[in-house]
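[1] got a structure for you, letters missing:
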């Protein structure tokens, strides 16, 4: 079986085509290595390519975003009818990625944002976050590093439409 993968992250581009099969663990490890390249100052700033220097998080700004004003996490959770821990986590991820423009978020950032959803958040959601993340990774979230996540493209697009 032939495998083909192409990844472009800012000034870093990687392309592979060959007979070796790539598993999910291999791809996650590859993303982890690419992520470390952004810590190299020349690459993080876009090198000498003439592009303005933006950190990787600014790339998400190219994605569609709801028009109008920025919503507070309470409004996002209410619009999405978030009640369970997983639903509040998705609302928090929307706040971080769609409205704050982050390309990815850490588990700590997610929990902090969930706690700001005072109308939906329950203390038990903190203790159940690991279980919620296991359910969300692969269905709505991508795990791109240890305790680093992002919304998958389909979920991102659905949330933009729901929050518009």
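    Structure received. Fair warning: this is a prediction, and the values are worked out from it, not measured in the lab. Numbering: from 1, shown residues only.
[2] okay, CA-based contacts and neighbour counts for the rest of this
    Will do.
[3] break down this protein into its strands, ranges please.
    Taking DSSP state E as the test, the strands found in the chain are 3-9, 12-18, 105-106, 141-145, 148-151.
[4] residue 33 is nearest to which of those?
    Among the strands of the chain, strand 141-145 comes nearest to residue 33, with 9.6 Å by Cα to Cα.
[5] for that closest one, give me every contacting residue.
    28-29, 31-32, 137, 149-152, 155 (Cα atoms under 8 Å, 6 or more residues apart in numbering).
[6] in addition, the following structure is provided for comparison:
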């Protein structure tokens, strides 16, 4: 069976479609018109076009990110333990689609960045998490559970989206 796959971004809206190519010949123009109209009216809010709710999809499906922590750290120019924490959390949230991550998940992801990880970074993880929380770059959502703050997530998303 022939399948078509497209990804469209208009303003703050993004739509990914994979399926029957007949949709592309019959409905694509109407969809683009609707998305353009909506983008003009509500450019800073996630939108729903033609009954398609994109807000329920995990971030990795919307953004299409498939990068390792090593790659993210390289492009974010990570030089310190706290910067590697941010890169690991970006991988967990933007690539794996997690809404929050445990300390052990963050550490495991940091260890996967073999180019940047060393034992000193691991021994200072508690301090890094505490300082990042105080700086409002990450949120502690529960005992030993963390997520990127909304502002940090936006910053990282922009940088990760620029990776070739």
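    Received it, and whenever you're ready, just let me know what you need. Not measured: the values here are computed from a predicted model.
[7] can you give me the TM-score here?
    Remark: TM-score between the superposed chains equals 0.60 [TM-score structural alignment, normalised by the length of structure 1]; 106 aligned residues with a Cα RMSD of 2.2 Å.
[8] quick one on the thing from earlier: is it possible to get TSV of the strands of structure 1 that adds mean neighbour count?
    Formatted as TSV, the strands of structure 1 follow (neighbours: other Cα atoms under 10 Å):
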stretch	mean neighbour count
strand 3-9	11
strand 12-18	11
strand 105-106	18
strand 141-145	20
strand 148-151	22
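[9] filter the contacts of strand 141-145 of structure 1 down to the buried ones.
    Buried members of the contacts of strand 141-145 of structure 1, counted by 16 or more other Cα atoms under 10 Å: 28, 31, 137, 149-152, 155.
[10] and the longest helix for structure 2?
    Taking DSSP state H as the criterion, structure 2 has its longest helix at helix 28-41.
[11] quick one: stretch 75-92 of structure 1 aligns where in structure 2?
    Mapped onto structure 2 using TM-score structural alignment, stretch 75-92 of structure 1 covers residues 71-88.
[12] and the matching stretch, how far from the chain's centre?
    Relative to the mean C-alpha coordinate of its chain, stretch 71-88 of structure 2 is positioned 15 Å out (Cα atoms, centre = their mean, to the nearest Å).
[13] list the buried residues in it.
    71-74, 76, 78, 81-88.
[14] residues making contact with it?
    With Cα under 8 Å, 6+ apart, stretch 71-88 of structure 2 has contacts from 69, 90-91, 106-107, 109-110, 113, 116-117, 121, 124-125, 128-129, 132, 148, 159-160, 163.
[15] make it 6 Å
    For stretch 71-88 of structure 2, contacts defined as Cα atoms under 6 Å, 6 or more residues apart in numbering pick out 69, 106, 109-110, 121, 128.
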